[in-house]
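K.L.:
Dropping the sequence and predicted coords here.
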Amino acid sequence: MGVGIAEEKSESEEKVWSFCRMPFWQTSSSNGNANGSSSSSSSSMGNNTVYQQQTQNSQLGERSTVTSTNALFSMAKSLIPTRRRLRLDPPNKLYFPYEPGKQVRSAIDIKNTSKSHVAFKFQTNAPKSCYMRPPEGILAPGESLIATVFKFVEPPENNEKPIEKKSRVKFKIMSLKVKGETDYVPELFDEQKDQVSVEQILLVVFLDPERACPALEKLRRQLAEAEAALESRKKPQEDTGPRIVGEGLVIDEWKERRERYLAKQQVEGVGPT
């Protein structure tokens, strides 16, 4: 019994002495292991928080930079004048003879001044009382046409003087660059909205048909040219080349006339004498 107690005491004493014989750095590291791990974990958490805040600030800064850049780009784009593809004559007005209760006509010369094919389109805020001929089309580089605009003139109200009556009707001409040899379809302007340019907004100006002025004379001349161009388009084109009949057989017009002449001579030769 006493021997067992003595052995237990010797083992405990040996552990104490072995602990005392350990180097100072080893004892301190073992004692502060828990404190060190807790402090390192807290410092790593702090570093992660700081990193996340810096990342968020960087992302916010990038977003603000992109937003400000887009705003500046939009502002600069709005300040840059739109490059015209069409030349209009008159440039910003449509002149109509003032004849209340009647349908009157105006004209405008449209010319493609760009180096590519351009589609154009008319729009008005009064489609029930106005229409254009042609309302749209495609012009080759350097090509021009005279469009005719029809408008019904409302009678004056409130004792207004006829010639002083102002109209709220406006016309807008839009243009779109297209590839050559393209047929016009209404979907062109809907499919490429970002490429459409507003060439001009035309205001309505009334002229006294009884009073001669340069604008009225020019209008009458343009209307006459538009009518002549329309009539020429209605006429069938004369075929000046050789005619092809049957399966690719080319008949010379001179040879055909000669054969007809010889046939006529033969008929006359066999007739009564």
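P.N.:
That came through fine. Being a predicted model, the structure only gives us computed values, none of them experimental. Numbers count the residues shown, from 1 in each chain.

K.L.:
CA only for contacts and neighbour counts going forward, please
P.N.:
Fine.

K.L.:
got the residue ranges for the strands in this protein?
P.N.:
Along the chain, counting by DSSP state E, strands occupy 86-89, 93-97, 103-112, 117-124, 130-133, 136-139, 144-152, 170-178, 197-207, 243-245, 249-251.

K.L.:
also this one, for the comparison:
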Amino acid sequence: MAIAAGNHKPNSDANLFRLCPFWSSSGNTQNQTEGNAQKSSKTVSSVARSFLLPPRRRLRLDPSNHLYFPYEPGKQVRSAVRLKNTSKSRVAFKFQTTAPKSCYMRPPGGILAPGESVIATVFKFVEQPENNEKLSDQKNKVKFKIMSLKVKEGVDYVPELFDEQKDLVTVERVLGVVFLDPERPSPALEKLKRQLAEADAAVEARKKPPAETGPRVAAEGLVIDEWKERREKYLARQQVQAVDSV
């Protein structure tokens, strides 16, 4: 009987623990609660930082908010923007536009060493005004987006870099379009002319054999070909869609 009683006691203790599980797991539960609270705190702080702290810029743009174009309806006109790498790393940059059929950039992308700058030229076809629209009434919806990406030494520029590492891409600016009256002198128009002249001189200089090796922006000769290729692909798709609809 004594042996039987001894055998029943552990079972009764086990039943007691099963009835009151918080006795055996209170320590684990407390640890889990603290761990969840820490994770929640980290998540909230990271979300708060993303809202309160803007992404760090790698490029300084001049002009910083708009692209200025001379208003000449029915013609292809040019604008310019200077990009300077203000970071301590090599930075790739890339242009995108909401109107790829009527606009293109030279260069459309490239890599800048720390402190290096380049003046990019932007080409745009200006549509004829509707209903005798005046220059002051022109509201252009075309936008240009400039993106940047930190790259390692030895990496060559290809547009696919921004697709392969899209989580690390920073949108530097989204630039709107402002038209200028080419017949009316203004500080913005004079600055545009100086930048375009500097950009043209840089293009001519890059055509000459380099006297010394160093970091270079994307090859200029490929820009027009790339734009023409995109245009041809677009027209080919349009033709296929027209045949399919017939």
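P.N.:
Structure received. Note that the structure is predicted; figures quoted are calculated from it, not measured.

K.L.:
before we move on, the earlier item: tell me which of the strands of the first structure sits nearest to residue 229 of the first structure.
P.N.:
Nearest of the strands of the first structure to residue 229 of the first structure, taken as CA to CA: strand 144-152 at 8.4 Å.

K.L.:
In the second structure, which residue range corresponds to that closest one?
P.N.:
Aligned using TM-score structural alignment, strand 144-152 of the first structure spans residues 117-125 in the second structure.

K.L.:
What are the contacting residues of the matching stretch?
P.N.:
74-85, 102-108, 195-196, 198-199, 217 (CA atoms under 8 Å, 6 or more residues apart in numbering).

K.L.:
One more: stretch 177-194 of the first structure?
P.N.:
Identification of contacts with stretch 177-194 of the first structure by CA under 8 Å, 6+ apart yields 116-119, 137-138, 140, 176, 195-196.

K.L.:
Just put those residues in JSON lines and tack on distance to residue 185 of the first structure.
P.N.:
Formatted as JSON lines, the contacts of stretch 177-194 of the first structure follow (distance: CA to CA, whole Å):
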{"residue": "116", "distance to residue 185 of the first structure": "18"}
{"residue": "117", "distance to residue 185 of the first structure": "14"}
{"residue": "118", "distance to residue 185 of the first structure": "13"}
{"residue": "119", "distance to residue 185 of the first structure": "10"}
{"residue": "137", "distance to residue 185 of the first structure": "9"}
{"residue": "138", "distance to residue 185 of the first structure": "10"}
{"residue": "140", "distance to residue 185 of the first structure": "16"}
{"residue": "176", "distance to residue 185 of the first structure": "12"}
{"residue": "195", "distance to residue 185 of the first structure": "16"}
{"residue": "196", "distance to residue 185 of the first structure": "14"}
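
K.L.:
circling back to that earlier point, mind putting the strands of the first structure in a markdown table, mean neighbour count and distance to residue 231 of the first structure included?
P.N.:
Putting those into a markdown table (neighbours: other CA atoms under 10 Å; distance: least, CA to CA, whole Å) gives the following:
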| stretch | mean neighbour count | distance to residue 231 of the first structure |
| --- | --- | --- |
| strand 86-89 | 18 | 22 |
| strand 93-97 | 21 | 22 |
| strand 103-112 | 20 | 16 |
| strand 117-124 | 21 | 22 |
| strand 130-133 | 18 | 13 |
| strand 136-139 | 20 | 18 |
| strand 144-152 | 19 | 13 |
| strand 170-178 | 20 | 25 |
| strand 197-207 | 18 | 27 |
| strand 243-245 | 11 | 25 |
| strand 249-251 | 11 | 31 |
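
K.L.:
just so I know, which of those strands lies nearest residue 69 of the first structure?
P.N.:
With CA to CA as the criterion, residue 69 of the first structure lies closest to strand 197-207 of those, at 23.7 Å.

K.L.:
Quick check: the gap between the equivalent of residue 83 of the second structure over in the first structure and residue 226 of the first structure.
P.N.:
Using TM-score structural alignment as the criterion, the counterpart of residue 83 of the second structure in the first structure is residue 110. Going from residue 110 of the first structure to residue 226 of the first structure by CA to CA, to the nearest Å gives 12 Å.
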